[in-house]
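J.: below are the sequence and a predicted model for it; my questions follow.
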Amino acid sequence: MTAVMREPVSLPTRQRPRPPLAGAARSAASVIPGAARTAGPDIPGAAGVSLRDLLDPPRTPGRVIAAFPAALYLEMRTAAEPRVLAVVCSDAVRLPNSVVIAAGSRDRPLRSIHEGEEAWAGDGLVEVGALRVRVRRWWDPSPTLGPVALARLTHGVRELEAALADARFGLAGHPDPHLLAGRCADGDLAGAVEAAERIVGLGPGLTPSGDDVLAALLVALRALGGSVQHGRTALWLADWLGAAVTADAETRTTTLAATLLHCAADGQASAEVIAVLRGIAGLEPLAPALRRLLAAGHTSGADLAFGLLAGCRAVLTLSLTALKGHRASA
């Protein structure tokens, strides 16, 4: 059994013989000229546990939907989420649906892969062209915070507000992200869903700004709602809001963003988002974690940070309101 780890570790590359294919996988591979001949040696990787149902079963075909020096995004031909699998270098942003390889982007391990190429995932392997990544470790993309005092959360929110004062948001000037944040803090599910549905898929890029905001908001509600006293309303809000924004996400946003919304609804986030949540909870320094998050993408880091702030404020407000009600009835 492979181990579940919080952080991927670098492992030496091992060359292993290619395992025989079976059933549909053998038939499918036989129509790809040179599929078995061009594969290179195995590169070890660490996969997010959200990918177990994709990587443990027999191989599934897919294709490369985006290729960058530090990351590949593969859309797999499966109806279940996550439908998009990311193969990323050790120094790239580690999304919850990532397989992290033991090589940095300076080594250019992904240079031969291009958009549109065929890909395979399953039997513990990810294969694209000559690239063969074998999963050796698993990492958990769900934040584990432990108990968080409301006073600590209050301090974390203030730090986050100060750090984001001059941040550049992708939806700057758009009213709905702020409306969504306010509705969540009020515990107004209908109002929150209405505002959220207007920003699903809003903005350019592989992960539109509106989806980044929503994903971080959902993770903050779930992670902190389960860690603070009287956080049940935040968890309830995360359940219903997550169900609403993922119901038809595949038709309203990019394939990658839809997968990340599904991950967020399950409480799963990138390593960079998890580090900020741990900083807010007082488990590690917040400032360096925020710098790493804000450096992600053109505006993705700032959009994620905005969503985290909205979620933290909502958890704090809802929990304080519940605490007052508990004291009044005591």
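T.: Thanks, I have the structure now.
J.: please count neighbours and contacts with C-alpha atoms only from this point.
T.: Fine.
J.: and what about the closest residue to Glu118 other than its chain neighbours, helix, strand or coil?
T.: Excluding its sequence neighbours, the residue lying closest to Glu118 (CA to CA, 6 or more residues apart in numbering) is Arg63, at 4.4 Å. Secondary structure for Arg63, judged by DSSP: H, G, I helix; E, B strand; the rest coil, is strand.
J.: and here's the other structure:
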Amino acid sequence: MPSDRHPAAPRVLAGAVSPLTADLVHGPRRTAEVLATGRVGTYLRVGERVLPVLGPDAVALPTALRVVDALDPAGLHAGAAVLVGGGEVVLPSVTVTAARTWRPARVPTGRLGPDDGRVASLLEAATTAAPAWLVDGVTAAATATDPDPATRSLVGRGPGLTPSGDDALAGALLLRRAAGMPDADLAAAVRRRLGATTAVSAALLEGALDGWATPDVVALVTAVARADAAAVTTLLPAVLAVGHTSGRDLVTGLAATLAVLAPTGRIAA
């Protein structure tokens, strides 16, 4: 006897795509590889680039396809194949459509404001647990005539999808942009080492090279450059809460770079 039951229609969720990756989502349909997946979303390798597909609990990464509802991780694991293109991302248990576009945050190019030491003190106090190699590496990368050795010691060093060295370098690159003091040699050195870290972290470093970051990070970096101690005090907790140590490591990069760009004469504890 034929069954009256039919397979359930695939779940469809509306998403908002970043203009930085809209070409991937709206381009020709092709197979993408799952790099990593977790409670807040999944990261896909599409060609040579990374597309984060993130739920509402994830930080707003600048290249993300953002979804207002939680994603079902069923059938998702590293190495799995999914489809991207034609305005949607087809996952095993859900299809995400790019219904609209959202604007990612970018650090504005500016200059350093006069700091009486309060901002430097706030950053130092927030990063007392940072490993010495991280502070020394960022300082060397910011001061050496040839930043390649220091960059080699940082990129890819540390555990997780975004190693500590990468997070600290991202902070350094973002603050240099906000201060109006870009370092072309450092940027070139970082670009040469992108293959030495995870694909996810390389994508975030590439974004930082052009000033892109999460809204909380952009706001903090801008406040540091403007020497706005009150704003730094307000914004620090949200950034420090990112990841296991990612937020702290990024702030370590800010602290070490600020000490180079605007030395106060104080000696960090």
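T.: Yes, it's here. No experiment lies behind these values; they were computed from the predicted model shown.
J.: report the TM-score for the pair.
T.: Scored against TM-score structural alignment, normalised by the length of structure 2, the superposed chains reach a TM-score of 0.82; 252 aligned residues with a CA RMSD of 2.6 Å.
J.: separation between the aligned partner of Ser93 of structure 2 in structure 1 and Leu110 of structure 1?
T.: Counting by TM-score structural alignment, Ser93 of structure 2 corresponds to Ala130 in structure 1. Plainly put, Ala130 of structure 1 is 10 Å away from Leu110 of structure 1 if you go by CA to CA, to the nearest Å.
J.: which one of these two is surrounded by more residues?
T.: Taking neighbours as other CA atoms under 10 Å, Ala130 of structure 1 and Leu110 compare with Leu110 leading, 22 against 17.
J.: quick check, the more buried one in contact with Pro69.
T.: Yes. Assessed by CA atoms under 8 Å, Leu110 of structure 1 is found in contact with Pro69 at 6.1 Å.
J.: in space, what's closest to Leu44 of structure 2 - neighbours in sequence excluded?
T.: Distances taken as CA to CA, 6+ apart put Val34 closest to Leu44 of structure 2, at 4.6 Å, once the chain neighbours are dropped.
J.: same question, Glu206 of structure 2
T.: Arg191 (7.4 Å).
J.: which residues does the match of Ser93 of structure 2 contact?
T.: 38-40 (CA atoms under 8 Å, 6 or more residues apart in numbering).
J.: and which of these is nearest to Asp53 of structure 1?
T.: Using CA to CA, Ala39 comes nearest to Asp53 of structure 1 of the contacts of Ala130 of structure 1, at 23.6 Å.
J.: so the closest one versus Ala102 of structure 1, what's the distance?
T.: For Ala39 of structure 1 relative to Ala102 of structure 1 (CA to CA), the value is 18 Å.
J.: comparing the two, which residue is more hemmed in?
T.: Using other CA under 10 Å as the criterion, Ala39 of structure 1 and Ala102 rank with Ala102 on top: 21 against 15.
J.: tell me which element the spatially most central residue of structure 2 is part of?
T.: Residue closest to the mean C-alpha point of structure 2, counted by CA atoms, centre = their mean, is Leu204 at 4.1 Å. In the assignment (DSSP states H and E), Leu204 of structure 2 maps to helix 199-209.
J.: what's the mean deviation for that helix versus structure 1?
T.: In the superposition against structure 1, helix 199-209 of structure 2 averages 1.4 Å from its aligned positions (mean CA distance after the TM-score superposition for structure 1).
J.: for Asp185 of structure 2, which non-adjacent residue is spatially closest?
T.: Closest residue in space to Asp185 of structure 2, ignoring its immediate chain neighbours: Pro147 at 6.9 Å, by CA to CA, 6+ apart.
J.: residues in contact with that neighbour?
T.: For Pro147 of structure 2, the contacting residues are 140-141, 185-186, 189, by CA under 8 Å, 6+ apart.
J.: and if we set it to 7 Å?
T.: 141, 185-186, 189 (CA atoms under 7 Å, 6 or more residues apart in numbering).
J.: against Val4 of structure 1, how distant is the counterpart of Asp249 of structure 2 in structure 1?
T.: Asp249 of structure 2 maps onto Asp303 in structure 1, with residues paired by TM-score structural alignment. Using CA to CA, Asp303 of structure 1 is found at 29 Å from Val4 of structure 1.
J.: can you check Ser270 of structure 1 too?
T.: Separation of Ser270 of structure 1 from Val4 of structure 1 (CA to CA): 16 Å.
J.: in terms of neighbours, single out the busier of those two.
T.: The neighbour comparison of Ser270 of structure 1 against Val4 (other CA under 10 Å) goes to Ser270, with 23 against 16.
J.: thought Asn97 was touching that one, still the case?
T.: No. Ser270 of structure 1 lies out of contact with Asn97 (CA atoms under 7 Å); the separation is 8.3 Å.
J.: does Thr233 of structure 2 count as helix, strand or coil?
T.: Under three-state DSSP, Thr233 of structure 2 falls in the helix class.
J.: isn't Val190 of structure 2 right next to Ser153, touching?
T.: No. Val190 of structure 2 is not in contact with Ser153 according to CA under 7 Å; the separation is 11.0 Å.
J.: higher neighbour count, these two?
T.: Taking neighbours as other CA under 10 Å, Val190 of structure 2 and Ser153 compare with Val190 leading, 28 against 15.
J.: helix or strand for the aligned residue in structure 1 for the more buried one, just tell me which one.
T.: Mapped onto structure 1 by TM-score structural alignment, Val190 of structure 2 lines up with Val245. Taking DSSP H and E as the definition, Val245 of structure 1 sits inside helix 232-246.
J.: cool, and Arg132 of structure 1?
T.: If you go by DSSP H and E, Arg132 of structure 1 is part of strand 131-139.
J.: give me the buried positions along that strand.
T.: Neighbour-count burial for strand 131-139 of structure 1 flags 131-139 (criterion: 16 or more other CA atoms under 10 Å).
J.: next SSE after it?
T.: Where DSSP H and E defines the elements, the next helix or strand beyond strand 131-139 of structure 1 is helix 150-163.
J.: what angle do the helix or strand just after that following helix and helix 232-246 make?
T.: Per DSSP H and E, helix 150-163 of structure 1 leads on to helix 175-186 as the next helix or strand towards the C-terminus. Angle, helix 175-186 of structure 1 to helix 232-246, by axes from the mean of the first three to the mean of the last three CA atoms, to 10 degrees: 150 degrees.
J.: got the buried residues for helix 175-186 of structure 1?
T.: Neighbour-count burial for helix 175-186 of structure 1 flags 176-185 (criterion: 16+ other CA under 10 Å).
J.: what's the closest of the residues you listed to Arg292 of structure 1?
T.: For these, the closest approach to Arg292 of structure 1 (CA to CA) belongs to Pro177, at 22.6 Å.
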